[in-house]
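S.K.: return atomic coordinates for the entry below.
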Amino acid sequence: MADHMEIDEPRGTKRKDPPSSIEDDAPRRIQANPDVVNKIAAGEIIVAPVHALKELIENAVDAGATSLEVLVKDGGLKLLQITDNGHGIDKEDLPILCERFTTSKLKKFEDLNSICTYGFRGEALASISHIAHLTVTTKTKDSSCAWRAHYDGGKLSPAKPGQSSDPKPTAGRGGTQISVEDLFYNVPTRRRAFRSTSDEYNKIIDMVGRYSIHCAGVAFSCKKHGDSGTSISVQSQASVLDRIRQIHGGNVANELIHFSASDDRWGFKASGWATNANYHIKKTTLLLFINNRSVESSNIKKAVEQTYSTFLPKSGHPFVYMSLEIDPQRVDVNVHPTKREVNFLNEDEIIQCICETIREKLAAVDTSRTFMTQTLLPGTLLPRGPSQDTDESSAKTPSTTRKTPVRAYENNLVRTDASLRKITSMFPAADKTSGPGTTAGDNTVNASPELEYEDTGRELTHCRLTSVRDLRTAVRDDMHHELTETIANHTFVGIVDEKRRLAAIQGGVKLFLIDYGRACFEYFYQVGLTDFGNFGIIKFQPALDLREVLNLAAEQEKIADGEGEDDDFDVAEVVERVAEQLIERREMLLEYFSLEITPAGELLSIPLLVKGYTPSMAKLPQFLLRLGPYVNWTDEKLCFESLLKEIATFYVPEQLPPLPGNDQVEEGVPDEIKARREHVRRAVEHVFFPAFKARLVATKAFMKGGVLELANLKGLYRVFERC
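M.R.: Below is the predicted model of the structure:
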């Protein structure tokens, strides 16, 4: 026993078989065993019963079938039978039907560049015959009878031992019936991998449903062996919408919108049906067909989900059926053994064009969104008179007795009427006699002159720059979902401090203090990304001298830096350098940012980001001067990012001196500051915060330094209870 313990290897060590002879130690020769080669190839193409079914469906549709019947037993492992009414197979072709690479679709290799059929390599039936018992019964239009043939290992085989392997005449209808029995009978490891036949049947139902929706004019039926009813039954004359209704239900079909897109530059046409904003599910359902072949594309799926993210609630996903036709010369269909994936040229441009079309369709119908409502809140009692009480008391049963209404506790009650008194009304009123257009008792006076707007007639341009798309993605990736949702549903309470730019908002049962200066910076930067190349215009009449404006900022900068030699600089040199930079890039500034500068150095316009608010023109010289040293003009992405941030900084409302106390009067304050204060206060309440509700993406950085939770109603009630 001790001897055995000494020679035993450590536990877990893999032991090698001892060499049986000296010849076994010699290097193994490279061989090509036909049986091994064919089974390996079959395993790549036929991974599961659903893959065999997909190949058979595509062959049937290629054969011109208008009716397909699918019969399944034990999830397709025991029996998988498909019957069609197509052209059939000639008797002379039956001997080579299941040999590898025998096909009627390709005559020369170059035909792969323009393939328009489902099957073309001639591997499907060959692969099936190597791992299952295959029976083919077929009849052509010119044949007087049907012919039945059995196959094993790619060649004809006899139905029973001792019989001839030649095809036998039999009774049958026009078309082809293919029966696949005992799938993976000679690959036991693969057969044992299938744990549930019901899961395999569900996959088959999904595949039949996909082709039922896409193949217009073709009838489909699918059922289990031994069942009297069918799992799927679609008539040949059914429309695409009716097919979706039968397969996926009325809840999906009732909320579908049709879309189509095409572009000759990229050689594609796309059409399909997608759900609107009234419908959403937990997982995206994408039925994608490229050149009539059911495929998968993670890039298209991600792009569609991103398109819907602005229309659907959190964790909501759409249903989309899409048929994409691409010039066959731009598509490589021979990249995957099961043809499940394809490669095509200009993928990003095609996906963007399709998603923009879907986004426009969703935006067009988003105005009529529907919501589920209740006529009564749960537990609410109807007011009843004395006669109703007596009449109904005898008719009450345990099932119809109303429940006791749930008490609404005060710590869960929140203000829902935004027109109620705000903090602003508690502030002391300004000097009622100082500003033009001021009326007694009105604290939200618009002292600024009315702005005039006119249509520029400029057509909307679609931004296709990768750098801008990357910047948009960076904002979405940095989104703080909870804060974004709070701002989207907030109630504005009022401005708290104009010098520190603080405002209070209510979200649910919580009260927040918002740095509206930082919020405006985030908002205007995101507006710059969203409306890139489509800004409005603020015109200067007459035009401003760019160098004079820059000189004002440079002089102020020099005074702020002091008189030290280290900080000293030549004002004229700085002004000229910045002016040259802006004039040199004036075409780009005009096209993308509506910042128009003439070759002579006249400033004609700056971008308009939002209506109802005018940025402080006192900040204009500093804004233009910073465009020189603070914008990275050498890198496209960094240039756009830094330039948009400078524009956002320019648009952020400036800090204003605080209002006087209750016993003071706003004396000695210039009328311009009074008018500006009223303009900013009105813009904050009636322009900025409503805009934040609609389109602000609150980032994680803004959450850290721009928001403070002041109070939680439930927490306050707990404090009062202890008192």
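S.K.: alpha carbons only for contacts and neighbour counts from here, please
M.R.: Fine.
S.K.: end-to-end on stretch 674-691?
M.R.: Using CA to CA, to the nearest Å, one end of stretch 674-691 lies 25 Å from the other.
S.K.: just stretch 701-717 next, same as before
M.R.: Distance between the boundary residues of stretch 701-717 (CA to CA) amounts to 31 Å.
S.K.: flag every buried residue along that stretch.
M.R.: The neighbour-count criterion (16 or more other CA atoms under 10 Å) identifies 702, 703, 706, 707, 712, 713 as the buried residues of stretch 701-717.
S.K.: for stretch 263-275, same thing?
M.R.: If you call a residue buried by 16+ other CA under 10 Å, then stretch 263-275 has these buried ones: 266, 267, 268, 269, 270, 271, 272, 273, 274, 275.
S.K.: quick revisit: just the ones of the buried residues of stretch 701-717 in helices?
M.R.: Among the buried residues of stretch 701-717, the residues falling in helices (DSSP state H) are 702, 703, 706, 713.
S.K.: not counting sequence-adjacent ones, nearest residue to the third one?
M.R.: Spelled out, that is residue 706. With CA to CA, 6 or more residues apart in numbering as the measure, residue 515 is the residue that lies nearest to residue 706, at 5.0 Å, once sequence neighbours are left out.
S.K.: before we compare anything, build this one as well:
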Amino acid sequence: MTDQMDIDSDAPRGVKRTAAEAGLPPEASRRIKACCYPLYRQIIMLTIVKALDQDVVNKIAAGEIIVAPMHALKELLENSIDAGSTAIDVVVKDGGLKLLQITDNGHGIERDDLPILCERFTTSKLKNFEDLMSIGTYGFRGEALASISHIAHLKVTTRTANSSCAWQAHYADGKLTPAKPGQSPDPKPCAGRPGTQITVEDLFYNIPNRRKAFRSPSEEYTKVLDVITRYAVHREGVAFSVKKHGDTASGFSVAAAATKADRIRQAYGGAGKELMEFGVEDTRWGFKASGYATNANYSGKRTIMLLFINNRSVESSTVKKAIEQTYQLFLPKGGHPFVYLCLDIDPGRVDVNVHPTKREVHFLNEDEIIELVCNNIRESLAKVDTSRTFQTQTLLPGVTPMTPMHLRAAAADKTPPTDDSATRRTSTTKKPYENNLVRTDSRMRKITSMLPPALSATTSQDESAAPEAARYTTTDREQVQIRLTSIKNLRAEVREAMHNGLTEVFASLTYVGVVDSNRRLAAMQSGVKLYLVDYGMTANEFFYQIGLTDFGNFGLIQLQPPPSLREILEIAAQHQIETDSECADLDKQQVVQKVHDQLMSRRQMLSEYFSIEISEEGLLEAIPLLLKGYMPCMAKLPTFLLRLGPFVDWTHEELCFRTLLRELASFYVPEQLPRAAADRESQPATARARMKGTETVSQDSHDTNDELEAGTERRRKELESVLEHVLFPAFRSRIVATKGMLKGVIEVANLKGLYRVFERC
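M.R.: Okay, here's the model as predicted:
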């Protein structure tokens, strides 16, 4: 200290020196006083007291009132309710930090009041201090909009019932500001409906420390949603809705006509099922209490208490603790209730001006009122305590407690696995809203039962429609372990092309029905969405993947009696030459001979890897079985065998396996069926004429038209049965959806979207 200050050592101790003697400038002498004592040396800072800048004062006040986006919303929400609104819509972006917009249909704001709207302590609800003793509205100090304008960009659009247009004004620091530089700050006329819309953008943009303190937008959105649901429960006759900016669906909404009990059910789900109403009043203490609380059948992880005192949402740890102690005798350890409590107390007994955000209030005779309320809740709980309900685990369908274990296992095997797994999943989860419910139980009513008899008769399952049961035999052939690098590479290609989202769709699908067997389209449901699927493309990829996973271990389809390979190839070549003009100049015998020689020379490889059995005499004894319960269309067999010649690369191992498995998958894909007679009648005249000409040719070359129709209809029913009971269940359990399959799956509807459509009607 002595090194930093020039202190005269000759001066007597305890004698103060002047500023001139110490060598200090005159201004410094007013701020710093140096004292030198034998044991203590210190510098005492003497600060000058002066009034804070008004902008600093306003920001300090704004920071006390608007602590988070939820507080800004609460202030604006209460203003809208005070304005007599019956519908309030809220839009939020980034939890309210980026955008907080509230629109109501109240009485609006007069054009002449807009210049002073955001000035501090401008209100129409107080005239003198005595009015504060009987305040009956939410707002009264006139600080909400003023505080918001100092820490955010504020825009107000309002229209009264008597105004011919709406007026829009922008505010900054409590004053009108132009919307764009160079424009006038005066309110501008614009189009708008009666009521007020307040838009708050970039909240806390000029207080970076406050803005950085928020953890995440989703957490702030949850708090905003909590404010909305509290007031939505309490304010009957007012419709509320809140949604995120850019979303079409509301995060929460409730109609104006909904009762308090309905509002609780909609906002708090399971708590709304076990409600009991209570109420008590006492003129001596000047209060009336009413509300809803859960009975002993409900137990939550935490206490949810909605407390309103004179219609104002407040918090009270005293009331909350007292109610929790009341429930300790009725709930299991760790259980907590849901309570909605509305207290109407004489305004002269309540002090509402004790907290900047009006989160707390003080009222007289607090202990007596709380005791009466808790006693009334205790009595209501005791009345319903005799009707406790307990959740029990349901048994599998068709099983009784006395069923032997081997029969229980058999019943479990017969039960569709997807239905049971869905039941187990939903029994342990929270019940979803109606627009999230999914029908996955095959025993429930199907869509075909809603069709007219003429249509449902063609899609109903009967014994005649089901294909004949195939006979299967087992062999003693051991499974072959495939370690070929080429097969591993092909499997890796499938995994790399996997589309996770589409694979999840197929893994949770529920088959709906065939839409068009000519275009090979079917409908399936996954979650709450309905998809149109090209089952031809899906089956092609599915059977290719089966070919890779079961490579070298296929089953056999025995052909009895075995046909001649050459004759089959001649049929295919003749058909190809007749139907394809580009092949008309080819020598049929030369093509057949070349393909026949290729297949015969590779008989051993075809038998070992692909289960295509060809005898030395050239007889086709067996073809591969890829999926049990499904028989490919044997009319496609000649074309399949003929294409094994020119469309398979026999020179390279990996290319050979890929192309041959693709041809095998194409052979297994369900065939395209001609349109039904009823569908053809509905076709335009030109299309019917073309189809009629085709039918005439078919009648001349094969059999009668009626027999063709009967055979086609029979095959259509067989295919519908196979798709429902074999193919789509196999898709659900085994398929790895690839990116190339995206063009074959189209979302046509979803339940949430339909709910939104009907909500508009």
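S.K.: roughly how far does the residue nearest to residue 706 of the first structure sit from residue 366 of the first structure?
M.R.: Counting by CA to CA, the gap from residue 515 of the first structure to residue 366 of the first structure is 31 Å.
S.K.: more crowded one of the two?
M.R.: Set side by side, residue 515 of the first structure and residue 366 give different neighbour counts by other CA atoms under 10 Å, the larger being at residue 515 (19 against 14).
S.K.: all strands of the stretch 201-350 of the first structure, in order?
M.R.: Listed in chain order, the strands of the stretch 201-350 of the first structure (DSSP state E, counting those that start in this stretch) span 219-224, 232-234, 256-263, 268-275, 285-290, 293-294, 319-326, 331-332, 343-344.
S.K.: in JSON lines, list the ones you listed along with distance to residue 137 of the first structure.
M.R.: Formatted as JSON lines, the entries for the strands of the stretch 201-350 of the first structure read as follows, by distance: least, CA to CA, whole Å:
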{"stretch": "strand 219-224", "distance to residue 137 of the first structure": "19"}
{"stretch": "strand 232-234", "distance to residue 137 of the first structure": "23"}
{"stretch": "strand 256-263", "distance to residue 137 of the first structure": "41"}
{"stretch": "strand 268-275", "distance to residue 137 of the first structure": "36"}
{"stretch": "strand 285-290", "distance to residue 137 of the first structure": "30"}
{"stretch": "strand 293-294", "distance to residue 137 of the first structure": "26"}
{"stretch": "strand 319-326", "distance to residue 137 of the first structure": "33"}
{"stretch": "strand 331-332", "distance to residue 137 of the first structure": "33"}
{"stretch": "strand 343-344", "distance to residue 137 of the first structure": "36"}
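S.K.: so for residue 122 of the first structure, which of these sits nearest?
M.R.: Judged by CA to CA, the one of the strands of the stretch 201-350 of the first structure that comes nearest to residue 122 of the first structure is strand 293-294, at 16.3 Å.
S.K.: can you give me how far the closest one is from the chain middle?
M.R.: 21 Å (CA atoms, centre = their mean, to the nearest Å).
S.K.: residue 358 of the second structure maps to what in the first structure?
M.R.: Counting by TM-score structural alignment, residue 358 of the second structure lines up with residue 339 in the first structure.
S.K.: wait, I meant residue 118 of the second structure
M.R.: Residue 118 of the second structure maps onto residue 98 in the first structure, by TM-score structural alignment.
S.K.: right, and that match touches residue 121 too?
M.R.: No - when contacts are counted by CA atoms under 8 Å, residue 98 of the first structure is not listed as touching residue 121 (11.7 Å).
S.K.: more neighbours, the two?
M.R.: Between residue 98 of the first structure and residue 121, residue 98 has the larger neighbour count (other CA under 10 Å), namely 26 against 16.
S.K.: which stretch of helix or strand covers that one?
M.R.: When elements are assigned from DSSP states H and E, residue 98 of the first structure belongs to no helix and no strand.
S.K.: same check, this time on the one 4 residues further on
M.R.: With the criterion set as DSSP H and E, no secondary-structure element contains residue 102 of the first structure; it sits in neither a helix nor a strand.
S.K.: which non-adjacent residue is nearest it?
M.R.: residue 122 (4.9 Å).
S.K.: residue in the second structure paired with that neighbour?
M.R.: When the second structure is aligned by TM-score structural alignment, the residue opposite residue 122 of the first structure is residue 142.
S.K.: what do you get for residue 73 of the first structure?
M.R.: Taking TM-score structural alignment as the alignment basis, one finds that residue 73 of the first structure is matched in the second structure by residue 93.
S.K.: and the residue mapped onto residue 112 of the first structure from the second structure, what does it touch?
M.R.: Matched by TM-score structural alignment, residue 112 of the first structure corresponds to residue 132 in the second structure. The contact partners of residue 132 of the second structure, by CA atoms under 8 Å, 6 or more residues apart in numbering, come to residue 126.
S.K.: pretty sure residue 132 of the second structure belongs to a helix, no?
M.R.: Yes - with DSSP: H, G, I helix; E, B strand; the rest coil as the criterion, residue 132 of the second structure is assigned to a helix.
S.K.: tell me the contacts of residue 347 of the second structure?
M.R.: Taking CA under 8 Å, 6+ apart as the criterion, residue 347 of the second structure is in contact with 133, 134, 135, 136, 310.
S.K.: could you identify which of those residues has the most neighbours?
M.R.: residue 310 (21 neighbours).
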